[in-house]
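>>> Build me a structure from this.
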Amino acid sequence: MSLFLLALHAVAVLLVVLLVVLLVALLGFCVYLKYVHMKYDHIPGPPRESFFFGHSLTMLRTMEKGGNLHDLLLEWAEAYGSVYRINALHSVLVCTTSPEATKEVLMSPKYPKDLYLHKRLFSLFGQRFLGNGLVTARDHDQWYKQRRIMDPAFSSLYLRSLMGTFNERAEVLTSKLSEVADRRAEANMLQVVNHVTLDVITKVAFGVDLELLENTSLFPKAIEACLRGMVHNVRNVAFQLYPKNWAFVKEVREACKLLRSTGAQWIHNRKVAMESGADVPKDILTQIIKAASKEESMTKEDQEVMLDNFVTFFIAGQETTANQLAFCIMELARHPDILDKAKEEVDDVIGMKRDISYDDLGKLVYLSQVLKETLRLYPTAPGTSRDLPNDIIIDGVHVPAGAGIVFSSYMCGRMAKFFKDPLEFNPERFHPDAPKPYYCYFPFSLGPRSCLGMNFAQMEAKVVMAKILQRFDFTLTPDQSFDILDVGTLRPKGGVVCSIRHRKDRA
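Now for the predicted structure:
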């Protein structure tokens, strides 16, 4: 009996000690949170909903309702000015629409990528995702080495050589749309252009033919799972703790594994071809392998970085361009006068030609304006962030070091202080003679960390749009939604469902 009482007493003591430790830890965390609040609360911002969670609950509710988080950020920017604060647990994010701050931070290499975002994109729910690839690498020297090696795959000379593939894949698209038009049916344009852009990136970047408009593949579903997992992993750190989410978490992990195992196989196949002396294209896959060959010895981490860049280009090279094309089709269908003007230019430049040349792209000036205006309203990669290693003054507001700083092309693009009638779709804003936006338009980011594939993406978008405009009339279905789906990238929630018809003057 006495032994039982002694054991019971020991357990009670242990529980008391644990309770005291937890209380001390909680008190310490509260003191630290109060310190963080005192350090940054001079910066304007919306009232915190919770001492512990800050604004996190407000943002999570927006997501759970299917809302666009960037609209909430825009609402706060309009209410609190060009620099405002967001509290998320113990972290502070400073959002700014100041052109001067945008120029200062994004154009300089001394502001590293946001550490929090790096951690949340490095892996998804414990499975490595983007790792230390070009998008996520924080160390400038490590990033610069990768970027320098990748540059040849995006040179002007190499991009010119891709026109044949752009034309070929766009022709497959027009054949599919012709079948839809023959049936006088409807097409989900987001789905259609998604397949085309994924076909293009796998062919020109990795030398693989998927032909998704003709065949089925696991890749679209895997990419979709990764993107959805990405947004939950970034915005809700407790997402994987809830049992109701475990099935989805498993799906995301499996999707990451599929992409990385596919990359490993494709890299191996290309290595074998290169070692045997076969002719190989100077594409992204070749550059990834050349990057590795410059290492004296390949470590496991070097191998993983190769796969990081494979996944980065595989997803980034497809998703954002597809979304831009879908938004562009949506806005053209909503504005018949702009659509007619774009068609007229395509008729003048391309005529009835089957293949569009590189020189033709430079003559499609108005179509370029349309695509740029699409990205003003719908920047498919809506923003970027950096860490502040030192104090900074933004529009007279002192921002102490240690915070993350967020720049949003979406916010800036929809503010009247930068663009007159900002919600109006008006390609004339980007007329060659119009004044250029001053550090308030950056759909591909700015400075040394700007998107390496920007020219690639816009060439592809131009070829696809020109062929669609050359051959088809399209009208939105009456019940079409114009809402934006926020999955980290932005895409049309309704899919842009259109009735497709052959051009009346081309039938």
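
>>> okay, CA-based contacts and neighbour counts for the rest of this
Noted.

>>> What segments of the stretch 351-500 of the chain are strands?
383-387, 392-394, 397-399, 404-408, 472-476, 484-487, 489-492, 497-502 (DSSP state E, counting those that start in this stretch).

>>> Which strands or helices does the second one pack on?
In terms of contacts (3 or more CA pairs under 8 Å, 6 or more residues apart in numbering; DSSP states H and E), strand 392-394 is packed against strand 397-399.

>>> and for comparison, fold this next one:
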Amino acid sequence: MPFFCRNINLYPEFLFKLSPSGKEFFKLCDFVHEFSEDIISKRKEDLKENGDAEKRQLDFLDILLTARDESGKGLTDEEIRTEVDTFMFAGHDTTSSVLSWSIYSLGKHKDIQDKVYEEVKRVIGDKQYVDCEDISKMKYLSCFLKEVMRHHTPVPVISRMLDEPCVIEGVELPKGSFIDMAIHHAHHHPDVWEDPWEFKPERFVGDKHHDMDPDSFTPFSAGPRNYIGQAFAQNEEKVLIARLVNRFEISVDPDHEVEHFIEVVMRAKNGIMASFKERT
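Have a look, this model is predicted:
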């Protein structure tokens, strides 16, 4: 996939399919689709055999299979598979990216790490776990993670196909056009963000960002194809960072240069060198 992104001559799909990377890419896509379809098929059978879905604790896939709109129409098999693919596979690398850059940001900004630690300690105390009530109380941690996703955008570029023609800045774009949107650059636009290259979780404190255009901060994309698992991902990240900070003091190697490397997800070109010292 990174090969595809960096080779403009392979953007037409029929050309990409003929390349060695394209053949491997679509082979892996078929494998992923078959894996998801097998899970969906087995769950459908399970729902049929075990009766009324309302009497059981529904998980993500159950909700997709039983969802109906106002007219009683459910999702198609392809729509369900697409959402399952997104939830199962898109969430892995993105969460890993956010956690990696969170560790880097905590180690690089000791004052911010201290604020996160103080809040976590105040909320969970000496407990060895984080419960649902704790998550909603950790306001500064939430701001910190938002700033991580702004400053080190986990998915820096997304693509969309136009369902209808539109005009952007005087340029006419026909229906069916593929549009690349540079979210990472939008997250650093000086017309939108004050001191865009500074790492400041405080920019998300209170209602400061509520007056902004909602599309100015889109780490999970936007519209009908935004990431369906974003609430789960954010809670997962909060729990992991809270437990990590509560147990360890984090530092990074000041002599190791960290540079953004834009692929499908945001990575560190030469990795991140971090150390963890257990708190006493």
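
>>> one step back: generate CSV for the strands of the stretch 351-500 of structure 1, with mean neighbour count and distance to Asp421 of structure 1 as supplementary columns.
Below are these laid out as CSV (neighbours: other CA atoms under 10 Å; distance: least, CA to CA, whole Å):
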stretch, mean neighbour count, distance to Asp421 of structure 1
strand 383-387, 22, 21
strand 392-394, 15, 26
strand 397-399, 17, 28
strand 404-408, 23, 19
strand 472-476, 20, 24
strand 484-487, 20, 19
strand 489-492, 22, 21
strand 497-502, 21, 27
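
>>> Mind checking those strands for the one nearest to Arg376 of structure 1?
strand 404-408 (10.9 Å; CA to CA).

>>> before we move on, the earlier item: quick one: closest of the strands of the stretch 351-500 of structure 1 to Cys226 of structure 1.
Judging the strands of the stretch 351-500 of structure 1 by CA to CA, what sits closest to Cys226 of structure 1 is strand 484-487, at 10.0 Å.

>>> what do we get in structure 1 for Ala182 of structure 2?
Taking TM-score structural alignment, Ala182 of structure 2 has Ser408 as its aligned residue in structure 1.

>>> Confirm for me that that match is in contact with Gly383.
Yes - judged on CA atoms under 8 Å, Ser408 of structure 1 makes contact with Gly383 at a distance of 4.1 Å.

>>> now the strands of the stretch 351-500 of structure 1 as CSV including distance to Val193 of structure 1?
Converted to CSV, those look like this (distance: least, CA to CA, whole Å):
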stretch, distance to Val193 of structure 1
strand 383-387, 23
strand 392-394, 41
strand 397-399, 43
strand 404-408, 25
strand 472-476, 14
strand 484-487, 17
strand 489-492, 12
strand 497-502, 12
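
>>> quick one, which of these is nearest to Leu375 of structure 1?
Across the strands of the stretch 351-500 of structure 1 (criterion: CA to CA), the nearest stretch is strand 489-492, sitting at 10.5 Å.

>>> can you list contacts of that closest one?
Strand 489-492 of structure 1 is contacted from outside by 190, 227, 319-320, 323-324, 326-327, 378-382, 482-485, using CA atoms under 8 Å, 6 or more residues apart in numbering.

>>> count of neighbours near the residue in structure 2 that Phe456 of structure 1 lines up against?
Residue pairing (TM-score structural alignment): Phe456 of structure 1 is matched to Phe232 of structure 2. Neighbourhood size, Phe232 of structure 2 [other CA atoms under 10 Å]: 11.

>>> how far away is Phe232 of structure 2 from Phe220 of structure 2?
12 Å (CA to CA, to the nearest Å).

>>> likewise Met212 of structure 2?
17 Å.

>>> Which one's more surrounded, these two?
It is Phe220, of Met212 of structure 2 and Phe220, that has more neighbours when counted by other CA under 10 Å, with 21 against 12.

>>> tell me the contacts of the more buried one?
Residues near Phe220 of structure 2 by CA under 8 Å, 6+ apart: 155, 226-227, 230.

>>> Trace it over to structure 1, please.
Checking TM-score structural alignment: Phe220 of structure 2 goes with Phe444.

>>> Could you tell me how far its match is located from Leu452 of structure 1?
9 Å.

>>> cool, and Pro379 of structure 1?
From Pro379 of structure 1 to Leu452 of structure 1 the distance is 16 Å (CA to CA).

>>> More neighbours: those two, which one.
Shown here are Pro379 of structure 1 and Leu452; by other CA under 10 Å, Pro379 has more neighbours (27 against 19).

>>> So the more buried one sits against Cys412, correct?
No - between Pro379 of structure 1 and Cys412 there is no contact under CA under 8 Å: 10.5 Å.

>>> And the strands in the stretch 151-300 of structure 1?
Ranges of strands within the stretch 151-300 of structure 1 are 186-188, based on DSSP E, counting those that start in this stretch.

>>> residues of the helix or strand Val11 of structure 1 falls within that come out buried?
Under the criterion of DSSP states H and E, Val11 of structure 1 resides in helix 2-40. The neighbour-count check on helix 2-40 of structure 1 (16 or more other CA atoms under 10 Å) flags 33, 36-37, 40 as buried.
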